[in-house]
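Provided below for reference: sequence and predicted model.
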Amino acid sequence: MRVRRLYAPVVLGTLAAGGLAFFAASRTWAHVRVATDGLPSDSIDVSGSDAQPLVPALALVVVTAALAVLASSPRVRRVVGAFTVLVALGGAAVVLLGGSSLEGAVDQAVEASPAWTGTGSPDFTASAWTYVTAAAFVLAGFLGGVTARFGAAWPTMSSRYDAPASRPTVTTPQSDADMWKALDEGRDPTQ
């Protein structure tokens, strides 16, 4: 497989992985039903954003890094790819190793419930969205590694998108041979 063919799938995959991590972080990670005799029961949902506020922010950084690959130079792509790996693996670690913060968010939500009398400890049911978020970060980390490894060989935006001051000055060719030479080099001989 040619390396240049990886460009679109890797960028789109990184965008999708970051978007999936952001979406999964907004879903319910834990569900608790608080029931006390004599009071109406209460159903509480704790989202990933409530339990781990850092997770949606890291997911947005992954999305932004994927977009940065589109406009960056080959050298910068290696840095962006390595940065994506670090952010994504950090996000997966926060999700997988942050179980105590999920329990703390559940306890805080239960204590705020009108059905809670302060006795007993309600059990919560964890959902699969926690693992979906972690898997999305792991996928983003893998794709960031691919970007760091092969990103320098991918096509870049042309210089016409550069700021006018950073563009090289083009001298107008004087002869027909100079015009053909400019065309062969990919320059516009009329500018």
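Yep, that arrived.

hey, let's count contacts and neighbours off CA atoms from now on
Noted.

residues in contact with stretch 123-136?
The contact list for stretch 123-136, computed with C-alpha atoms under 8 Å, 6 or more residues apart in numbering, reads 17-18, 20-22, 24-25, 27-33, 48, 91-93, 95-96, 106.

Pasting the second one now:
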Amino acid sequence: MSGPDHARAKREYTSALAATAVGAAALITAAGQTWASGDVEVPGPLAAAPVQVDGATAAPAVAAMGWAGLAAVAALIATRGRARTAAGVLMVLFGAGALAGVWTGTRGSSLAAAALRATTARGELGGLHVEWGWPALAAFGGAVLLAAGAAAAWRGPAWPAMGSRYDRHGASAATSRNGPADPADLWRSLDHGEDPTADPAQGGASAEEAGGAPDNDDPDRDRARPAGAPAAQKEP
């Protein structure tokens, strides 16, 4: 991957992570707020009982999709290739599920049923006032999560992956130093007292540098000695 393409992929990756976190946080925040409030008219001389409906009661899917979106942040970081594409598809489903939950949860009949479930008072539900800001925030979070998932499914395989930098440099360094890694060769090197991680480009240490004695028993070296030259003395 060239420099500009790598920089673009890194920007897309960072933006997708941030968007996923923002969308999930918006869903979780909105689910914990009051979406509607009203009164339940109790029979008899008792005053009407106030009732409030939060997002988790009106649209249970919103909070669930928010927590799933937070898990998707970790999935984007830990995956690569087709696994990241699959994570993106799941994020699209999470965002779509959150949007569907907001749509059904803010309908009048759904809010009225949720209000009656949220109170122990029994009677007629009076006026129900909807706080549209929080459902709007939940819709925003679902849309952002869906968009981030679509980007991850489409472009995710080209994004950086966790540990890829270390794998790439470590593999290239090991290959350039020692060539293909063969377990049998490594064991043979250890048996001969050699360091399999040493850099051949720097040259191995001579026998004298390693503390070993020179080999004076080499017959080929004696044959190559000029005539009349004294033979090498062998150590006792």
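Nice, I can see it. It should be emphasised that the depicted structure is a prediction, and the values quoted were computed from it without experimental measurement.

contacting residues for Arg221 of structure 2?
Arg221 of structure 2 makes contact with no residue under the criterion C-alpha under 8 Å, 6+ apart.

what's the answer for Val85 of structure 1, then?
140-145.

List which of these are still in contact in structure 2.
Counting by both residues aligned by TM-score structural alignment, their matches' C-alpha atoms under 8 Å, structure 2 reproduces these contacts from the contacts of Val85 of structure 1: 140-145.

so how far is the top helix by length along structure 2 from its chain's centroid?
Determined from DSSP state H, the single longest helix within structure 2 is helix 3-31. The gap between where helix 3-31 of structure 2 is centred and where its chain is centred comes out at 11 Å by C-alpha atoms, centre = their mean, to the nearest Å.

Can I get the contacts of Val85 of structure 1 in JSON lines including neighbour count and secondary structure?
Below are the contacts of Val85 of structure 1 laid out as JSON lines (neighbours: other C-alpha atoms under 10 Å; DSSP: H, G, I helix; E, B strand; the rest coil):
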{"residue": "Ala140", "neighbour count": "34", "secondary structure": "helix"}
{"residue": "Gly141", "neighbour count": "28", "secondary structure": "helix"}
{"residue": "Phe142", "neighbour count": "19", "secondary structure": "helix"}
{"residue": "Leu143", "neighbour count": "26", "secondary structure": "helix"}
{"residue": "Gly144", "neighbour count": "32", "secondary structure": "helix"}
{"residue": "Gly145", "neighbour count": "20", "secondary structure": "helix"}
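
With distance to Val76 of structure 1 added, can I get those residues in JSON lines?
JSON lines is the format used below for the contacts of Val85 of structure 1 (distance: C-alpha to C-alpha, whole Å):
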{"residue": "Ala140", "distance to Val76 of structure 1": "18"}
{"residue": "Gly141", "distance to Val76 of structure 1": "17"}
{"residue": "Phe142", "distance to Val76 of structure 1": "18"}
{"residue": "Leu143", "distance to Val76 of structure 1": "16"}
{"residue": "Gly144", "distance to Val76 of structure 1": "13"}
{"residue": "Gly145", "distance to Val76 of structure 1": "14"}
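
Aligned counterpart of Ala58 of structure 2 in structure 1, please.
For Ala58 of structure 2, the aligned residue in structure 1 is Ala51 (criterion: TM-score structural alignment).

Could you measure from that match over to Ala25 of structure 1?
Distance of Ala51 of structure 1 to Ala25 of structure 1, computed by C-alpha to C-alpha, to the nearest Å: 9 Å.

next one: Leu183 of structure 1
52 Å.

More neighbours: these two, which one.
Ala25 (28 against 13; other C-alpha atoms under 10 Å).

Can you name the residues that contact the counterpart of that one in structure 2?
The pairwise alignment with structure 2 assigns Ala25 of structure 1 to Ala31, based on TM-score structural alignment. For Ala31 of structure 2, the set of contacting residues under the criterion of C-alpha under 8 Å, 6+ apart consists of 54-56, 59-60, 62-63, 134, 138.
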